[in-house]
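Enquirer: my questions are about this predicted structure, shown below with the sequence.
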Amino acid sequence: MGKSLLRCLLLPCVRLSFSLRRCALPNRTLIIAGACVLYLLVLVSQLGRSRQLRHEMTEREKYRHTRGLYNLDITASEDFKTGASFALPTRSNVVYITLRTKRAKPAHIRGTIRPKLRRKARRNQDEARAHFSRSKLGPLERDAGQTKRHFASNASRGETGDVIHKSLEVIRASLPDAQADSPVSSIRIYSQKAPPWLSARDVEAMRFLADAKVLRVKEVPRADSPSLLVFEGERSVSKTDLKRVRPWTSACGGQCGVISSPVDATEVFAFHLDRVLGLNRTLPAVSRRFNFLHDGQPCPVGSWDASLVPEGLAAGRSTVRLTWAEYQLSLKQRCWHNNIRPKSDSGCSPVHHLEWSKLALFDFLLQIHKRLDPSCCGFRPRRDDVCVQLGRKAECGDQNHMQLPTIIHKGHDPRHLVFTDNQGFFDRNEDNLDFRLLEGIKELPERAVLVLKNRRLREKLLQSLFLDQTYWESQGGRRGVDKLIDVVERRAKVLLTYIAAHGIKSTAMNE
């Protein structure tokens, strides 16, 4: 069968070649030239068709790009009418973020921290942050050519009881930090709307922190924590806003940013995670480079909120004083739930009951233990952890009297918490997670749990973190950010298993 088929196919070719041999040389040449011309015509037609298809695909991609990064079919006129968060595009080109269906190789959990940063983090981080601003004030003074100014005279005149020990007046023309003059913002928004989980105020704060011209940098001492390195940026402030600001904050006037150490880069990730989950309890934070600080390495910069210290810096931030036993009692009492005022002898704290659920969920995903587990009682700490170096691990024997030191709220709003100092840990394995953070929690925010269950966490975090170009590039681009999200996704799976095993309810928390 095969031989007969081959013979049938080859027989016409043999007859054609025999006929060509018998033809005269001019006729043979003419036939061969005609065949070549016919072949070239077919080839040219195929190339033209493929070029036309490619042009049509390009036009389709351009049309898709004009719809925006987030595919929101909402016009600009509707945004202005409804007052939704509106942001003009800051880039002309569009880079789409797509999700891979399956990772070729799972990311190693120990590879989520860059080696250089990790060697620095092995030191006492609290001590490093305490001396961060002091160690950088010297180079800053040399670069700016300015001298230190003391504001102790303000306290002696009775303007305020808070003394700002050090301040540096920085002339804008002499600052080497020239990225603010660039017409392209480091906050890249390609569509007419930012992601829906970021408000217009969030976008405005991010752009100010990332692009504002630095006018002055100063060190602000705090009574309860290491001093802060604060910069003042150029932005107009209305007279009504200035009247609301206390004298000791008039130097900022609501237009300052707090510069942290480069080892605290998780502050930026924590801000975007908070917004994606719908908690809205962290202050806006971006990553920014200062040529006069830390050799130009990207530093996390957070918003300055004067309402966290309403009684002055000397008095410290508005902190809820609670022990572990009082915290557990507050969870059982469901304090301030449904706006019901608790009895005076109930032992309730001023914090709303649902705030603890948001805090527990947020801290578990990032494994932040300093708020609810400052002594590292719920996991196996390393030798270089702060709780071990300060000897707090010994306090786990008397857990009921253990103080929760960093529960922060705004001075005018004691019912709601503010998540500050969000230094998370991405290099902690799933077999060493701190489940003490979830102890006593009977309900969790429905919106956040829904994001975890629908597996939309990666998609939303990629879209959100992509806005901050400096942070995105400092983490190694898409590959580095994917490794961080891998860690949080694995913890989310563990959390969902814990929710199902303990019968924790999902409650709408719009407080």
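Expert: Great, that's in hand.

Enquirer: please make it C-alpha for all contacts and neighbour counts, starting now.
Expert: Fine.

Enquirer: next, the contact list for residue 367, please.
Expert: 424-426, 433-434 (C-alpha atoms under 8 Å, 6 or more residues apart in numbering).

Enquirer: check it against this one:
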Amino acid sequence: MDTHSTRPGNVGDTLIYLSVSFLKVCWKYSAVRKYLIVAVVCFVYLFFTVHVSRASTRKDKRLDLWTGNSVYAQSKTDLDPADGEVNESVSPTRSNVVYITLKSKRHKPAIIRGTVRPKLRRKKVKVTQQGGTQGKLKDTRHKNIVNQRLGYSELDDSDIGYSSIRIYSERAPPWFSNDDITAMRFLADSKITQIGEVAPRGFSSFILFKSATNGTDDIDECRKCCGIVKRPLDMSEVFAFHLDRILGLNRTLPAVSRRFRSLGDGQLCPVVLWDPSLSPVEDQPSERLNWGSYQTSLKHKCWHGGVIPKPEWSCTSIHHHEWSKLVVFDFLLQIYERLDKNCCGFKPRPEDTCIELGHHEECRDKDGIELTHIIHRKHDPHHLVFFNNKGYFDRDEGNLNFRLLEGIKELPEQSVSVLRSQRLREKLLQSLFLDQQYWDSHGGRQGIEKLIDVIEKRAKVLLTYINAHGIKVVPMNS
């Protein structure tokens, strides 16, 4: 039989045919040669088996590296954006692999509870900083519209069926008292029955609303039932209230955001709880304050340790520690109207009030510059009340007003500890989330984060200043 005619066609039969042919050839050799050939064949077989096994293992590891079994990796083409599952039917390549990191750029709060009801779609209101003549015209128009609506009528915003102060956990954040929460709900949800322009003694005129009639128009009798309506441009008053409570100062009046149908096109306005016991310190002739007397009172630490101040110390009724609390608050928000109304400590912009009124040209006589908006309560003369808290978020670190810190040798321990704790962002997010109107008007969390970015940068600058100038951090309990 011809051997070529019996050769098989497939690979397996070919290997068998070659093995049989090799054995026939080896059979002709002696026993020693047969054993030697078998040993060589076995060695070659073992070497080939081990080599192939190692190569296969390395190939499997490389495949695991790209498919995500060893690290967190997912393919762009296989990742389902809805549920994050990976489609294993498509093999990933170097060009379509995305490595996922769980590191966050910001310190985010552990829990911000979501709403349990469908969110109402509202048209976002963009609030822009305006000043100069245009700002004055808007303020005048704001007051004129209110004056046309004097008397009793439905002046509040449209009914939304639930409170715009949202608290979905068992209790409010610990920096708010029960009175704070009650005041916030009143300002946001109460039914307004009367609104008009008033001018209490010692204050410039402002718009006041009442939620219920008490049989008198006397503003001094308006306790816990009236609120001040600020301009839309003063929305930072709401942020200031939350920052004050988080820092443990407790010197501002409660403030929330509220929309008024009767004012212009229904813009969102900050509303602040009115307290008829407020009185300007500078309203008393014997206690008029200017920069020179203020610096002198800081040196003598008026009323500190129970020491009664001497007449030559230029002291007012305000306790020494109150000024330290004020400068922390004013520096973080860059409020200059109280301690530096002439803008002597920074480079003002054309829309700033000091430029409009020409005060910036009066910085040569620094000691003679009067302090403004220094308020206390008639029954509590030793403690300040932070009134008119319009902050400025568009002033960068290269133009901060360090004049506010001049003469200050001590700062409140509780406030500084919050700034050092790296939890200021978390607390501000949790706090501002309560005011739904304010939160939504700034574009939700993304917009709020931008404001907090500014405050965090200023907090770092303040902490650096404390270390560089040896400022003492001491307890300042009321």
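Expert: Happy to help now that I have it. Note that the structure is a prediction, hence the values are computed from the model and not measured.

Enquirer: picking up where we left off before, let me know the closest of the contacts of residue 367 of structure 1 to residue 31 of structure 1.
Expert: residue 426 (73.9 Å; C-alpha to C-alpha).

Enquirer: any idea how far that closest one is from residue 336 of structure 1?
Expert: 34 Å (C-alpha to C-alpha, to the nearest Å).

Enquirer: which of the two has more neighbours?
Expert: residue 426 (21 against 18; other C-alpha atoms under 10 Å).

Enquirer: excluding its backbone neighbours, what's nearest residue 475 of structure 2?
Expert: Counting by C-alpha to C-alpha, 6 or more residues apart in numbering, residue 475 of structure 2 lies nearest to residue 413, which is 5.0 Å off, once chain neighbours are set aside.

Enquirer: what helix or strand is the residue most central in space within structure 1 located in?
Expert: Nearest to the geometric centre of structure 1 sits residue 269, at 2.8 Å (C-alpha atoms, centre = their mean). Using DSSP states H and E, residue 269 of structure 1 maps to helix 266-277.

Enquirer: packing partners of that helix?
Expert: strand 285-289, helix 446-453, helix 457-465 (3 or more C-alpha pairs under 8 Å, 6 or more residues apart in numbering; DSSP states H and E).

Enquirer: count the residues that sit near the equivalent of residue 321 of structure 2 over in structure 1.
Expert: Aligning on TM-score structural alignment places residue 321 of structure 2 opposite residue 354 in structure 1. By other C-alpha under 10 Å, 24 other residues sit near residue 354 of structure 1.

Enquirer: could you do residue 285 of structure 2 as well?
Expert: For residue 285 of structure 2, using other C-alpha under 10 Å, the count is 8.

Enquirer: can you tell me how far it is from residue 337 of structure 2?
Expert: Remark: distance between residue 285 of structure 2 and residue 337 of structure 2 (C-alpha to C-alpha) = 20 Å.

Enquirer: got it, and residue 31 of structure 2?
Expert: Taking C-alpha to C-alpha, one finds residue 31 of structure 2 at 112 Å from residue 337 of structure 2.

Enquirer: between these two, which one's more packed in?
Expert: For residue 31 of structure 2 versus residue 337, neighbours defined as other C-alpha under 10 Å are more numerous around residue 337 (20 against 11).

Enquirer: wait, the more buried one touches residue 374, no?
Expert: No - counting by C-alpha atoms under 8 Å, residue 374 is not a contact partner of residue 337 of structure 2; they are 9.9 Å apart.

Enquirer: what sits against the residue nearest to the centre of structure 1?
Expert: Contacts of residue 269 of structure 1 by C-alpha under 8 Å, 6+ apart are residue 465.

Enquirer: quick one: map it onto structure 2.
Expert: Aligned partner of residue 269 of structure 1 by TM-score structural alignment: residue 239.

Enquirer: now swap in residue 388 of structure 1 and tell me
Expert: Using TM-score structural alignment, the partner of residue 388 of structure 1 in structure 2 is residue 355.
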